[in-house]
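Engineer: Predicted model follows, preceded by the sequence.
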Amino acid sequence: MKTISALKKTAMVFALAVISIATSCKKDDDEMPVISDQNIVEIVVGDNDFSLLEAAVKHADLVATLSGNGPFTVFAPTNEAFAAVGLDTEAKINALPKETLKKILLYHVASASIPASTIPATANTAVKSAADLDLYVTKTDRGVFINGATVTQADIMATNGIIHVINKVLMPPSGNIVEVAQGNPNFSFLVAAVLRASQGPTNVANVLSGDGPFTVFAPTNQAFMDAGFANVAAIQAADPAALTSILTYHVVAGRVFSTDLVDNSSPATVNGANVTITLNGGAKVKGAKNASAATISPADLVTTNGVIHVIDQVLLP
């Protein structure tokens, strides 16, 4: 069974496989910054593509904060990004508890001025957000990415900071990998498998609750049923060692967002065997004994010790 030290060795191997970025945008350093005589809130209010962000800032009572001296860097989701997470109207935004929405919005804010040109050309540089949680910024010659979101327009210069436009709403982590899985009813079979596997020689739950970071390709309940586990009871009756072998085949060491995945790469898993990543027609991952590749959707569920990508098949080593 793999130990934590073995996981760290796997991280070094996998890092070599993620040096290129699959999702691209125009190189931000080549663009001239947009300079405004307005503050961040005034720019948001004046842009029709930020109308839902405007509604969110108002509902969360952050107008005064983001109109202040700063400096701030705001990773600003567009209306389309809000719609993608089901917040496509002002009414739906206003239905959220203020404190919940405030935490989400502050997770998009850094209390510093961060032009694209100052972001290091490395993967997953940690940036502390105003929510006191880390964001992970990646920069390559293809652009800037944050937590798997693409910066579609960088360096809108306000009087009190900078706006970078992004194509996703960034959701702050609600716990570590195990805790996030436990809080998602679509992962009840996965949680049962982790707990059953932990009754064997390797405490999988403890490992996946550790510092990491880890990336988990997480099968849904339906994926487990399709693999022959009719219910949770069937998982609880399975051999812990066999489940450990399967579960560790779904884990790679390191924090690997969807924008870090490389087409036709074969990263090593904690199991020791390799999976195959393809990006044509959407991100997919295939196990050695799977007849077809599993679709990754949704991707980039951020946890305090890594990232989860949801998949629709159990991967077979």
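Structural biologist: Sure thing, it's come through. Numbers count the residues shown, from 1 in each chain.

Engineer: Please make it C-alpha for all contacts and neighbour counts, starting now.
Structural biologist: Fine.

Engineer: Just list the residues touching the closest residue to residue 274 other than its chain neighbours, thanks.
Structural biologist: Leaving aside its sequence neighbours, residue 274 sits nearest to residue 268 (C-alpha to C-alpha, 6 or more residues apart in numbering; 4.3 Å). Residues in contact with residue 268 (C-alpha atoms under 8 Å, 6 or more residues apart in numbering) are 10, 13-14, 252, 274-275.

Engineer: just curious, which of those residues is nearest to residue 92?
Structural biologist: Distances from residue 92 to the contacts of residue 268, taken as C-alpha to C-alpha, are shortest for residue 252 (36.4 Å).

Engineer: Check it against this one:
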Amino acid sequence: MYSPLRIVAVFCYLAGNVVADTASDLAGALAQYPSLSTLRQLVNQEPKLINTLFGNNKNFTVLAPSNEAFTQYTADNHRQLADVGAELLSNTLSYHILAGGLPYARFDSLGARGLTVPTLLTGELYNNRSAGVSLAASFGPGASGQVVLIQKNATDGYVQVQASQQQHVNLTGLDKQWSGGYIHMVDKIFDLPKNCTKTMEDTDGLGTLYNALEDSGAYGPIDTMANVTCLGPNDEAFNEAGNPQQRFNTSETNWMIRSHVIREPLYPDQIQNGMVLQTLRNTTINITVNGDHIFFNNARVQNTALTNNGVIYVLDKILARDPVPVQSGDPTSTSPSPSPTNEAAKPSASKHLSLAFILGGMFALL
């Protein structure tokens, strides 16, 4: 019979071999591609980290940054990825590992709204959200990590990965299979997700909304709340509604937030025509899908941005004054939603009102 110390020694020996085998397998697979030599060198330097990331599961897709991606990262951050420290390195690599073995054919046939795929990036700082029923059904227990959106560009046919904020990264399908799953190549290293207001600051077209949140100090709830979909009217929407330089107060901005936040992360491929959603203010939002276009009430989605706690949809309008607060036990208390086409054709009744009145008064009257 083996002594407890002998058993521990055997376990440590086997664990060490797993580390070596996992890192060796991945490094060997990467060795076939000269353009992935920098990543291969990093894998060889960090065998224990590689084993920790992959664990015992053997069904992943590695989105391997190219040599050029590492060079660009160094230029942008004034240091190499290998020098950022163990925690940041682990989180960054985790965000490049998809929780599922996905061949390139799965991406090449994507529609306009793409595919939401969970990664191995966890921890509240970068992943203040849960998987949800849809992702769990598609990817199983490994669906709990932060997501990326994989889309096929309708114009040029390239497959792109949308990581944090609005970062779009080109994906080259290698379909390289190794003991851990698949390997494909990407041309940038992913930025890690940020909270809602920091994401708005980095997102094209949301400058007015971001400034309002900063000026009022009303950003706390959406930055700390888990599992949200934020609907952000763009700068043009505020220009149409009134004076974008008008300063917000906290009360007015809170009305804005509560009318434009949904308590679940709803990604583009999960949206269905006819869905009815409820906001933090207990008003309803009706979704219309018209071809490749998505409407929240009368507002059309312009683009999306990922946050650490969900997703932001950039809208071309402030939401229409259609929904009214839903009374408990009274399902008839909401009025029908105007169609996007009819609403878009109407002149804006609030065009000459101040922005503060729009946000404080109009939403109070919804």
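Structural biologist: Okay, I see it. Just so you know, these numbers come straight off a predicted model, no measurement behind them.

Engineer: quick one on the thing from earlier: can you tell me how far the equivalent of the residue nearest to residue 274 of structure 1 over in structure 2 is from residue 345 of structure 2?
Structural biologist: Superposed on structure 2 with TM-score structural alignment, residue 268 of structure 1 falls opposite residue 278. When C-alpha to C-alpha, to the nearest Å is the yardstick, residue 278 of structure 2 and residue 345 of structure 2 sit 26 Å from each other.

Engineer: What about residue 233 of structure 1, how many residues nearby?
Structural biologist: Residue 233 of structure 1 has 11 neighbours, counted by other C-alpha atoms under 10 Å.

Engineer: same check, this time on residue 32 of structure 2
Structural biologist: Going by other C-alpha under 10 Å, the residues that sit close to residue 32 of structure 2 add up to 11.

Engineer: and it, that one's in a strand?
Structural biologist: No - for residue 32 of structure 2, which was evaluated using DSSP: H, G, I helix; E, B strand; the rest coil, the result is coil, with no strand membership.

Engineer: And it, what's its match in structure 1?
Structural biologist: With TM-score structural alignment as the criterion, the equivalent of residue 32 of structure 2 in structure 1 is residue 46.

Engineer: those strands in the stretch 201-317 of structure 1, which residues are they?
Structural biologist: Assignment of strands within the stretch 201-317 of structure 1 using DSSP state E, counting those that start in this stretch yields the ranges 214-219, 251-253, 276-278, 284-286, 294-295, 301-303, 306-311.

Engineer: can you put those in JSON lines and add mean neighbour count and distance to residue 260 of structure 1?
Structural biologist: Rendered in JSON lines, the data for the strands of the stretch 201-317 of structure 1 read as follows (neighbours: other C-alpha atoms under 10 Å; distance: least, C-alpha to C-alpha, whole Å):
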{"stretch": "strand 214-219", "mean neighbour count": "25", "distance to residue 260 of structure 1": "11"}
{"stretch": "strand 251-253", "mean neighbour count": "25", "distance to residue 260 of structure 1": "13"}
{"stretch": "strand 276-278", "mean neighbour count": "19", "distance to residue 260 of structure 1": "11"}
{"stretch": "strand 284-286", "mean neighbour count": "23", "distance to residue 260 of structure 1": "13"}
{"stretch": "strand 294-295", "mean neighbour count": "22", "distance to residue 260 of structure 1": "16"}
{"stretch": "strand 301-303", "mean neighbour count": "24", "distance to residue 260 of structure 1": "14"}
{"stretch": "strand 306-311", "mean neighbour count": "24", "distance to residue 260 of structure 1": "12"}
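
Engineer: closest one to residue 42 of structure 1 among the ones you listed?
Structural biologist: Of all the strands of the stretch 201-317 of structure 1, strand 301-303 comes closest under C-alpha to C-alpha, at 30.2 Å.

Engineer: just checking, residue 60 of structure 2 touches residue 99?
Structural biologist: Yes - contact between residue 60 of structure 2 and residue 99 holds when scored by C-alpha atoms under 8 Å: they sit 5.3 Å apart.

Engineer: So for the two, which residue has more residues nearby?
Structural biologist: Taking residue 60 of structure 2 and residue 99 together and counting by other C-alpha under 10 Å, residue 99 has the greater number of neighbours (28 against 23).

Engineer: now that one: how far from residue 241 of structure 2?
Structural biologist: Looking at residue 99 of structure 2 against residue 241 of structure 2, where the rule is C-alpha to C-alpha, the gap reads 43 Å.

Engineer: what do you get for residue 168 of structure 2?
Structural biologist: Relative to residue 241 of structure 2, residue 168 of structure 2 is positioned 31 Å away (C-alpha to C-alpha).

Engineer: of those two, who's got more company?
Structural biologist: Summary of the neighbour comparison: residue 168 of structure 2 and residue 241, criterion other C-alpha under 10 Å, with residue 241 having more neighbours (23 against 18).

Engineer: Could I get the contacting residues of the counterpart of that one in structure 1?
Structural biologist: Structural alignment (TM-score structural alignment) places residue 241 of structure 2 against residue 227 in structure 1. Residues in contact with residue 227 of structure 1 (C-alpha under 8 Å, 6+ apart) are 313-314.

Engineer: what ranges do the strands span in the stretch 1-150 of structure 2?
Structural biologist: Under the criterion DSSP E, counting those that start in this stretch, strands of the stretch 1-150 of structure 2 are mapped to 60-65, 97-98, 115-118, 147-152.

Engineer: For the ones you listed, give me TSV that also has distance to residue 192 of structure 2.
Structural biologist: Written out in TSV, the entries for those read as follows (distance: least, C-alpha to C-alpha, whole Å):
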stretch	distance to residue 192 of structure 2
strand 60-65	15
strand 97-98	13
strand 115-118	14
strand 147-152	11
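
Engineer: I'd like to know which of the strands of the stretch 201-317 of structure 1 is closest to residue 39 of structure 1.
Structural biologist: Minimum separation from residue 39 of structure 1 across the strands of the stretch 201-317 of structure 1 (C-alpha to C-alpha) falls at strand 301-303, 29.8 Å.

Engineer: what's next to the closest one, contact-wise?
Structural biologist: With C-alpha under 8 Å, 6+ apart as the test, strand 301-303 of structure 1 has contacts from 147, 171-177, 180, 307-309.

Engineer: 7 Å - rerun?
Structural biologist: With C-alpha atoms under 7 Å, 6 or more residues apart in numbering as the test, strand 301-303 of structure 1 has contacts from 172-177, 180, 307-309.

Engineer: got it, and stretch 238-250 of structure 1?
Structural biologist: Here stretch 238-250 of structure 1 makes contact (C-alpha under 7 Å, 6+ apart) with 193, 196-200, 216-218, 269-271, 273, 315-317.
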